[in-house]
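Peer 1: with the sequence up front, the predicted model follows.
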Amino acid sequence: MAILPIYITGDPVLATPTQPVTTFDKELEKLVNDMYDTTVAAPGVGLAGPQVGVNKSLFVWIYADQDEAPERGAAINPELWIEPVDPTRDEPQDEGCLSFPGVYYPLARSPHAILRAQDVTGKHYEINATGWFARILQHEYDHLTGHLYIDRLAPRELAAAKAYRREHKWGKKHNTWLPGRDEA
């Protein structure tokens, strides 16, 4: 078991689109298991490669409150399809991020997502997700495209997030926190 440092907003790895995973081996399996351990220690419900300094197209989730998929899973080289957000239907809900720790902001997300990905052995699978699980998949997928959830906030919330970032002096390279040791 290894707990990995989590990169905080401002590090270039979080703003860089990821590269595909091409090798499915014991090293990948160890990384995924370490990401699971880090997610539990944080605690969180998901974690993407860039958040642990790995520019690879993968994320993990640990979320029991859904019927669409196993409680714990890895999405490698994922593709994600969502319905456009409808402001008359899709109410903003508070969302947080381990790479922007300690605060939550309201954000509307699509209530439905289709995930196509590979597992750690390279086997392809598909999940139709709804509700909060669909939100988790969208959040983690955003990390793979170089985006944090704060990039999608409405202007008022974005201004508050930027002030929070300045207050914490985030925005530099190699700024991380370690679950279980540092306060998020």
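Peer 2: On my side now, so go ahead.
Peer 1: alpha carbons only for contacts and neighbour counts from here, please
Peer 2: Fine.
Peer 1: how much space between the residue sitting nearest the centre point of the chain and Asp25?
Peer 2: The centroid of the chain falls nearest to Glu140 when counting by CA atoms, centre = their mean (2.8 Å). Applying CA to CA, to the nearest Å, the value for Glu140 to Asp25 is 22 Å.
Peer 1: how far does the lengthiest helix in the chain sit from the chain's center?
Peer 2: Longest helix of the chain, by residue count under DSSP state H: helix 26-41. Centroid separation for helix 26-41 versus its chain: 14 Å, with CA atoms, centre = their mean, to the nearest Å.
Peer 1: next helix or strand past it?
Peer 2: Once the chain leaves helix 26-41, the next helix or strand it forms, by DSSP states H and E, is strand 46-48.
Peer 1: tell me which strands and helices that following strand is in contact with?
Peer 2: When contacts are defined as 3 or more CA pairs under 8 Å, 6 or more residues apart in numbering; DSSP states H and E, strand 46-48 sits against helix 26-41, strand 58-62, helix 131-144.
Peer 1: let's see it at 6 Å
Peer 2: Secondary-structure packing of strand 46-48 (3 or more CA pairs under 6 Å, 6 or more residues apart in numbering; DSSP states H and E): strand 58-62.
Peer 1: below is an additional structure, to be compared with the one above:
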Amino acid sequence: MNLTILTYPDKRLKQKSKNVTKFDENIHKLLDAMNETMLLSNGIGLAAIQVNHPLNILILNIPDSEGNQPTENLMEIINPILIKKEGSTVYQEGCLSVPGFYEDIERYETITINYQDRDGNTKTLDADGLLSIAIQHEMDHLTGNLFIEKLSYARRKKFEKEYKKAIKEKRL
């Protein structure tokens, strides 16, 4: 089941997500549909809010060295909590909810999170590099924030102008 990805400036993207309390067949179906949607959209991460489900769920599948995203690399992260953050790094990010735009964003270099898997088991994950960046990007969605909100005022104004122009010219 392919889901529809909400795109900026859809106000539903601003919702704060709620914790998952029932780890049942409905959550499993949502996770499976999110994975299918993310892969069909050539994404590496997707938060449930991006498909209009305001739940603290995100999935990630960082491509391997050949650019493949095998199912065994899929990470399903439910109710994540950031427990440790260190360092700083800048990476050019994009977003399925802000198609066609990429910006350099500063994030923590390494993070540790606690989360639950699809069956409600509690896990801890240490992440660095692209995985750390992707988790932080998706966790921002869970609080109703998009990566473009991290831009400087001047760059954000430039983005708004470029985005409106792209919509008008039907490039998006």
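Peer 2: That came in fine, so what should we check first? As the structure is a prediction and not an experimental result, all values here were calculated from the model.
Peer 1: quick one: contacts for the counterpart of the residue nearest to the centre of the first structure in the second structure?
Peer 2: Using TM-score structural alignment, the partner of Glu140 of the first structure in the second structure is Glu138. Counting by CA atoms under 6 Å, 6 or more residues apart in numbering, Glu138 of the second structure touches Ala47.
Peer 1: which residue ranges of the second structure form strands?
Peer 2: 45-47, 57-60, 75-86, 89-95, 98-107, 110-116, 122-128 (DSSP state E).
Peer 1: how close does the longest one sit to the first structure?
Peer 2: What it means is strand 75-86 of the second structure. When the first structure is superposed, strand 75-86 of the second structure averages 2.1 Å from its matched positions, counting by mean CA distance after the TM-score superposition for the first structure.
Peer 1: buried stuff in that strand?
Peer 2: 75-80, 85 (16 or more other CA atoms under 10 Å).
Peer 1: number of nearby residues for the equivalent of Asn55 of the first structure over in the second structure?
Peer 2: Taking TM-score structural alignment, the alignment pairs Asn55 of the first structure with Pro54 from the second structure. Using other CA atoms under 10 Å, Pro54 of the second structure has 23 other residues around it.
Peer 1: now swap in the one 4 residues further on and tell me
Peer 2: Number of residues near Leu58 of the second structure (other CA under 10 Å) recorded here: 26.
Peer 1: how about it, what does it touch?
Peer 2: So Leu58 of the second structure contacts 46-47, 77 (CA under 6 Å, 6+ apart).
Peer 1: one more time with 10 Å
Peer 2: Applying CA atoms under 10 Å, 6 or more residues apart in numbering, we find Leu58 of the second structure in contact with 31, 34-35, 45-50, 75-80, 134-135, 138-139, 141-142.
Peer 1: same check, this time on Phe23 of the second structure
Peer 2: 78, 116-121.
Peer 1: so whichever residue in the first structure pairs up with Asn114 of the second structure versus Ala74 of the first structure, what's the distance?
Peer 2: For Asn114 of the second structure, the aligned residue in the first structure is Arg116 (criterion: TM-score structural alignment). Separation of Arg116 of the first structure from Ala74 of the first structure (CA to CA): 11 Å.
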